[in-house]
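Model the following, please.
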Amino acid sequence: MKKILFATSEAVPFVKTGGLADVAGSLPKYFNKKEYDVRVMLPKYLCIKEEWRNKMEYVTHFYMDWKCDSTYVGVLKLVHDGITFYFIDNEGYFGGFTPYGDIFGDVEKFAFFSKAVLSTLPLIDYRPDIIHCHDWQTGLVPVYLDNFRFGNEFFRGIHTIMTIHNLKFQGTWDTKRIREITGLPDYYFAPDKLEAYKDANYLKGGIVYADRVTTVSKTYAEEIKTPFYGEKLDGLMNARSNCLTGIVNGLDYNDWDPAEDERIDYNFSVEDFRKKKVKNKTALQKELGLKVDPKAMMIGIVSRLTDQKGLDLVAYVMDELCQDAIQIVVLGTGEEQYENMFRYFAWKYPDKVSANIYYSDPMSHKIYASCDAFLMPSLFEPCGLSQLMSLRYGTLPIVRETGGLKDTVEPYNEYEKTGTGFSFANYNAHEMMAAVRYAEKIYYDKKRDWNKIVERAMKKDFSWNNSARQYEELYDSL
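Modelled structure (predicted):
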């Protein structure tokens, strides 16, 4: 039986700010239970809902050497969906209203968490063969492990994997300060270890010291070796390329299932979507005050409203797009300029544009179920889950060929009758526009072909089962 510990700063259903939580909370359920004992360790934030906090059982507590002092570390656990979750407790660090605050506080908080993860292991009767670390918040785990091995037999032979969910976020701060916080020897703060461009960099430390490095799609694993996507670590990614693997994230197919989904008005499946999917569309048109027209092509955008998501391209051609026979439904929050841009167009074209500048899980399900197409023109996208959700609901993705979008959306080929969506290559507003208009043409003029694409999209399997098998292979190789 192989023992795997996920170290993460967030996990569903306890705390979530992004896709990392879905991976850390959902993936462990899909491993072969006979061969892998997978558990998860995360901070016990005060912002975790009380209903979960009340279910946690006390395991132990101890005092850890920390910043020239000894600091309290509590350990609680909760079994959910057959997976054991451990929670590291220290209200001084994890007492805020949100899991993350300013980077100055966060670098200290997650250094504490990384050291506490390792310090907890000898006391909970669980010695993992592999610690699977996620993103910069756990980047110091492999570094501390290297340091702990010298004086403690227990830690020898434990392997580590570092998964990069988004290379843009690295956890960097002033080297002198990080040295004081972590208590790590000066030896670690060299340019070939933790230091990058005069600062200490948590993610870099994790990449340097982990036995294997993974990212969340094959294309992204290649992209981050180039200066454009490499966020100044492309040299390091090339140096470690023999240990680098890309494994696409999956989707929890129990939660995202158009046939069973309670959050949508009409359930449908690949057998009956032709009749039933459109009922969701007219229901949503009524709810959002758009013109009720079952034949109008509806395009959805569910996204953080930021530059990374390609919204500057949308802003550039939005007026032109609104001249077409389409409706656009937007859901999300983010940068003020994009929030206001969508509000403006919803005011200018009330029949055609609905701007929902908030986030709501039920509304996101309704949009995936109701729309005909889904627009995702990202500048970069390590994996992306929205396109997987839209494929699952037969809403054809229109994407830019980058990262996980390129790996999961096969562009429609009208001659070979293949493909599950539409794509464009260059980061260019008019190229995006051409892809949208091509999709419109197929939707309006070749309805039978369109429905065949929807059928292929809905039959694709991007469940976690696929990803879990690839991770199992990776674990076995270690």
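
all contacts plus neighbour counts: C-alpha atoms, from now on.
Will do.

What is the neighbour count of residue 49?
12 (other Cα atoms under 10 Å).

In this structure it contacts residue 13, no?
No: counting by Cα atoms under 8 Å, residue 13 is not a contact partner of residue 49; they are 9.7 Å apart.

buried ones in stretch 276-295?
276-285, 288, 290, 292 (16 or more other Cα atoms under 10 Å).

Could you report the neighbour count for residue 254?
Neighbour number of residue 254 under other Cα under 10 Å is 10.

can you pull the contacts of the nearest residue to residue 396 once chain neighbours are set aside?
Among residues not flanking residue 396 along the chain, residue 373 sits closest, at 4.4 Å (Cα to Cα, 6 or more residues apart in numbering). For residue 373, the contacting residues are 297-300, 395-398, by Cα atoms under 8 Å, 6 or more residues apart in numbering.

What about the residues you listed, which one has the most neighbours?
residue 397 (32 neighbours).

ok, that residue to residue 218 distance?
Distance from residue 397 to residue 218, counting by Cα to Cα, to the nearest Å: 19 Å.

Looks like residue 200 contacts residue 178 (just checking).
Yes: contact criterion Cα under 8 Å: residue 200 and residue 178 qualify, at 6.7 Å.

pretty sure residue 22 contacts residue 14?
No: with contact defined as Cα under 8 Å, residue 22 does not reach residue 14; the gap is 10.5 Å.

Which one's more surrounded, those two?
residue 22 (21 against 18).

contacting residues for residue 396?
For residue 396, the contact set (Cα under 8 Å, 6+ apart) comprises 372-374, 390, 420-422, 453-454, 457.

Turn those residues into a markdown table, columns for distance to residue 207.
As requested, these are exported to a markdown table (distance: Cα to Cα, whole Å):
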| residue | distance to residue 207 |
| --- | --- |
| 372 | 41 |
| 373 | 38 |
| 374 | 34 |
| 390 | 33 |
| 420 | 35 |
| 421 | 34 |
| 422 | 34 |
| 453 | 40 |
| 454 | 40 |
| 457 | 35 |
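
Looking at those, which are in strands?
373-374, 422 (DSSP state E).

out of those residues, which one sits closest to residue 244?
residue 422 (28.9 Å; Cα to Cα).

Here is a second sequence; please produce its structure as well for comparison:
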Amino acid sequence: MTESKADKIMVADTVGVEVISTAGVELSNTTEMELANTAEVVVPNDTHSPPRIDSGKEILTELRKEFAVSGKEFQPSSSAITKGTVTGAKVKKPKAVSMYQVDGDLLNSFLSETLCNLPMHPTSHVEVCWAKQYKTTQYSSSGPSGSEDIPMAMAVVTASHFIAKTPWSRYNGASDLEGSAFQIRRIPYLSSHANTFEGLRSRNQMNSRPMQSTRQVRKGIQHANPRLSVICASGMNLIFVGAEVAPWSKTGGLGDVLGGLPPAMAANGHRVMTIAPRYDQYKDGWDTSVSVKLKVGDRIETVRFFHSYKRGVDRVFVDHPLFLAKVWGKTGGKIYGPVTGTDYEDNQLRFCLLCLAALEAPRVLNLNNSKYHSGPYGEDVVFVANDWHTSLLPCYLKTMYQAHGIYKNAKVAFCIHNIAYQGRFAFEDFSRLNLPDTFKSSFDFIDGYDKPTKGRKINWMKAGIIESNRVLTVSPYYAKELVSGIDKGVELDNILRLKTICGIVNGMDINEWNPSTDKYITANYDATTVMEAKPLNKEALQAEVGLPVNSKIPVIAFIGRLEEQKGSDILAEAIPKFIDQDVQVIVLGTGKKKLERQLALLEDKFPDKFRAHMKFNVPLAHGIMAGADILIIPSRFEPCGLIQLQGMRYGIPSMCTTTGGLVDTVKEGITGFHMGPFSVECDFVDKADVLKIVETVKRALMVYGTPAFEEMIQNCMAQDHSWKGPAKEWEKFLLSLGLEGGEAGIEGEEVAPLAMENVATP
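Below you'll find the predicted structure:
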């Protein structure tokens, strides 16, 4: 018998009638009375309507019908009905929410088949406290599991994942927060449902008792009877907005974050939506038939919303020719420009449109795929804007919505994934953004570059930082670097020092990158079999890329974009200086043509030692993870980095520069080798950085094959780099924004993707 750290939501049961719930509010038993003599009973109606006020006689009729269905006779009496009221709360209309429960003797068998099968979150537990007997009976999917005598008479259901915070227009409900409101929704019970029930801790101190944790899983089949419903209040409504969302669209870490973090937040009891452009005809994105007209520049544009519900997250895609014209086969699938480093001319219009559409979606989309939430997200939401493409969101929120009483309580967090990309444009382009002149100072920026014009510019990222409520980035060390000076802060360090910034390390998708189940590798393995499987996977990798097959030769691998930030130009100059060692090198990546040609020349020069594969190849990436011995990550700067996390998952130590998230995740001599910091100048290759690579390679090869290296492999595989930990840190950060009614969720298990669900279907 252990007590959970999660919160219990107090719910009074009205079997056969919907249940009204408030969070953290103590229910006190006042008087016993017959339900038939009660003048008013508050009954929820539906998602979008205020509750109805019925008489006790009407409720009594419904109860009798319900018990007739269950084969039980319902006889109201003063001992069978207990009235409870909400106390210690800020209550608007009605002044008190009346809650009733029926004596436990009559309901024991009925609740065994209904209440315990509610579609609750995986970390929920059912507990019924009998009115007459003063006993607690705990329920799991197999029925009652024992009783305890306790001095109280009320019914409670712990299911804090049911929360929704959209207020009604005429009813504010009862809560322990001034002005807060809780949405009531109807949830049909399931006769059998995939649930894991766990004990949760009650906020009512007299009800904080240990509860047995049971874990029983059953598959769900929904029945039509919607009579038993619950309402609870917990978690936040979160809207992640970005130019990429994996697996549908991705060029780097931004897409991975919007793909992996939202399901982890949903697992913690929050309602989560992502909004990204619809770059392609995604087969799993369904047309909602909802469209809105938006003013972009001097034109009125119509966007349409597509939707997919996966792993507890509402995936929303903004459909418009500005996005869809950039599809595979027409422009090579490039999201931001025709070639790396070059923007599309209409990028400002494209991402203005994204920001405006993102502000409309939570209000107009009536989404009902979730078992726990339904209807529009409403206006009490937290927007998470990601990188410069979404910097206008807080600006439009203030001018077009909050200035007119809409989204009054909404907050915006701005996340920097890579400060090198800021959205700098000609200053005269400000007029195209449809913002008041009062925002000019937030955008105003002067730099020494001549792209797109020299001198005065507008800087989207600067405005996003200033106008958002709080700013964060993707690792603690990168946050320190951003405020350390002009080099690492890329001329926004002063703004960030004034605003302050928080860093949270990214997680990774442990379902896609899992050596024990990876379908792309020759021999699956875990920490107990890694040393036996590695040679087999290495030989398969060597054969795949055309290198001499020899499992005893150490293989060093690079996977990443071929551009200056990733240090691929430094690596290209370093390879000839260490290739004479007993080693093979494999490079997988695409990027700048100049670097691709340089690597092709190295392959011609060292045919038995070096291979460069300059095409995106998912199976080969997995094969490298399983077969290589060491990853090399020579980034000039690295906000977080994902490749080192994936490498650790497969038992590969990394050789990396001492920068950004690599400092937070790779530990010298434990999970990898640090090469020291590199120059951030991308216009030339610093010879000192080349030497650092050569020296670190030689140092790593001296450790390779020793017990110390085997220990490093085990250390790597012991790391937990899932999104579970980062999601809790994100939750703390977003709660600090002070959204009215925002609450912590519960610690749940992330919904694993179904077969092929993690693959976009263009």
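
can the ones in strands among the contacts of residue 396 of the first structure go into a markdown table with extra columns for distance to residue 89 of the first structure?
Listed next are these as a markdown table, based on distance: Cα to Cα, whole Å:
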| residue | distance to residue 89 of the first structure |
| --- | --- |
| 373 | 44 |
| 374 | 41 |
| 422 | 47 |
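
now, which of these sits nearest residue 333 of the first structure?
Nearest to residue 333 of the first structure among these: residue 374, at 17.2 Å, using Cα to Cα.

Could you report the neighbour count for that closest one?
29.

next one: residue 400 of the second structure
Neighbours of residue 400 of the second structure (other Cα under 10 Å): 15.

ok, now the one 3 residues further on?
Look at residue 403 of the second structure: counted by other Cα under 10 Å, it has 12 neighbours.

so it sits in a helix?
Yes: applying DSSP: H, G, I helix; E, B strand; the rest coil, one finds residue 403 of the second structure inside a helix.

How about the contacts made by it?
Residue 403 of the second structure touches nothing, counting by Cα under 8 Å, 6+ apart.

looking at the alignment, what does it pair up with in the first structure?
Alignment note: residue 403 of the second structure maps to residue 151 in the first structure; criterion TM-score structural alignment.

do you know how far residue 73 of the first structure is from residue 64 of the first structure?
7 Å.

Neighbour count: the two, which is higher?
Taking neighbours as other Cα under 10 Å, residue 73 of the first structure and residue 64 compare with residue 73 leading, 20 against 16.

counterpart of that one in the second structure?
Residue 73 of the first structure maps onto residue 303 in the second structure, by TM-score structural alignment.

now residue 109 of the first structure
Checking TM-score structural alignment: residue 109 of the first structure goes with residue 350.

Now residue 110 of the second structure. Nearest residue, chain neighbours left out?
Residue 110 of the second structure sits nearest to residue 70 (Cα to Cα, 6+ apart), 6.6 Å away.

Report how many residues lie close to the one you found.
For residue 70 of the second structure, using other Cα under 10 Å, the count is 13.

same question, residue 438 of the second structure
So residue 438 of the second structure, with other Cα under 10 Å, has 7 neighbours.

can you check residue 531 of the second structure too?
The burial count for residue 531 of the second structure: 15, using other Cα under 10 Å.

corresponding residues in the first structure for the host helix or strand of it?
Using DSSP states H and E, residue 531 of the second structure sits in helix 530-545. The aligned range for helix 530-545 of the second structure in the first structure is 273-288, by TM-score structural alignment.

still on that earlier bit, shared neighbours of residue 73 and residue 64 of the first structure, which are they?
Common neighbours of residue 73 of the first structure and residue 64 (Cα under 8 Å, 6+ apart) are residue 116.

still on that earlier bit, what does the residue nearest to residue 110 of the second structure align to in the first structure?
Checking with TM-score structural alignment, residue 70 of the second structure has no match.

was I right about residue 70 of the second structure contacting residue 111?
No: contact between residue 70 of the second structure and residue 111 fails when scored by Cα under 8 Å: they sit 10.0 Å apart.

Please name the nearest non-neighbouring residue to residue 440 of the second structure.
Residue 440 of the second structure sits nearest to residue 430 (Cα to Cα, 6+ apart), 7.6 Å away.

Same check on residue 426 of the second structure?
residue 457 (4.8 Å).

Repeat that for residue 577 of the second structure.
residue 694 (6.7 Å).

Need the counterpart of that neighbour in the first structure.
Checking TM-score structural alignment: residue 694 of the second structure goes with residue 433.

Grab the nearest non-local neighbour of the aligned partner of residue 721 of the second structure in the first structure.
With TM-score structural alignment defining the correspondence, residue 721 of the second structure maps onto residue 462 in the first structure. Using Cα to Cα, 6+ apart and skipping the chain neighbours, the partner closest in space to residue 462 of the first structure is residue 250 (5.3 Å).

The second structure: which residue goes with that neighbour?
In the second structure, residue 250 of the first structure lands on residue 507 (TM-score structural alignment).

okay, now that match: neighbour count?
25.

Does the residue positioned nearest the centre of the second structure lie in a helix or a strand, and which?
Centroid-nearest residue in the second structure: residue 262, 1.7 Å away (criterion: Cα atoms, centre = their mean). Residue 262 of the second structure belongs to helix 253-267 when elements are defined using DSSP H and E.

average offset between that helix and the first structure?
Taken over the aligned residues, the distance from helix 253-267 of the second structure to the first structure averages 1.5 Å (mean Cα distance after the TM-score superposition for the first structure).

quick one: the helix or strand that that helix is followed by aligns where in the first structure?
Reading on from helix 253-267 of the second structure to the C-terminus, the next helix or strand found by DSSP H and E is strand 271-277. Using TM-score structural alignment, strand 271-277 of the second structure corresponds to residues 37-43 of the first structure.

Residue 6 is in contact with residue 117 of the first structure, correct?
No: with contact defined as Cα under 8 Å, residue 117 of the first structure does not reach residue 6; the gap is 10.1 Å.

Residue 419 of the second structure contacts residue 491, correct?
No: applying Cα under 8 Å as the test, residue 419 of the second structure and residue 491 come out as separate, 9.5 Å apart.

Any chance you could list what contacts the longest strand along the first structure?
Using DSSP E, we find that the single longest strand of the first structure is strand 69-80. By Cα under 8 Å, 6+ apart, the residues outside strand 69-80 of the first structure that reach it are 55-65, 84-90, 116, 120.

the helices in the stretch 501-650 of the second structure, which residues?
530-545, 568-578, 593-605, 618-627, 643-649 (DSSP state H, counting those that start in this stretch).
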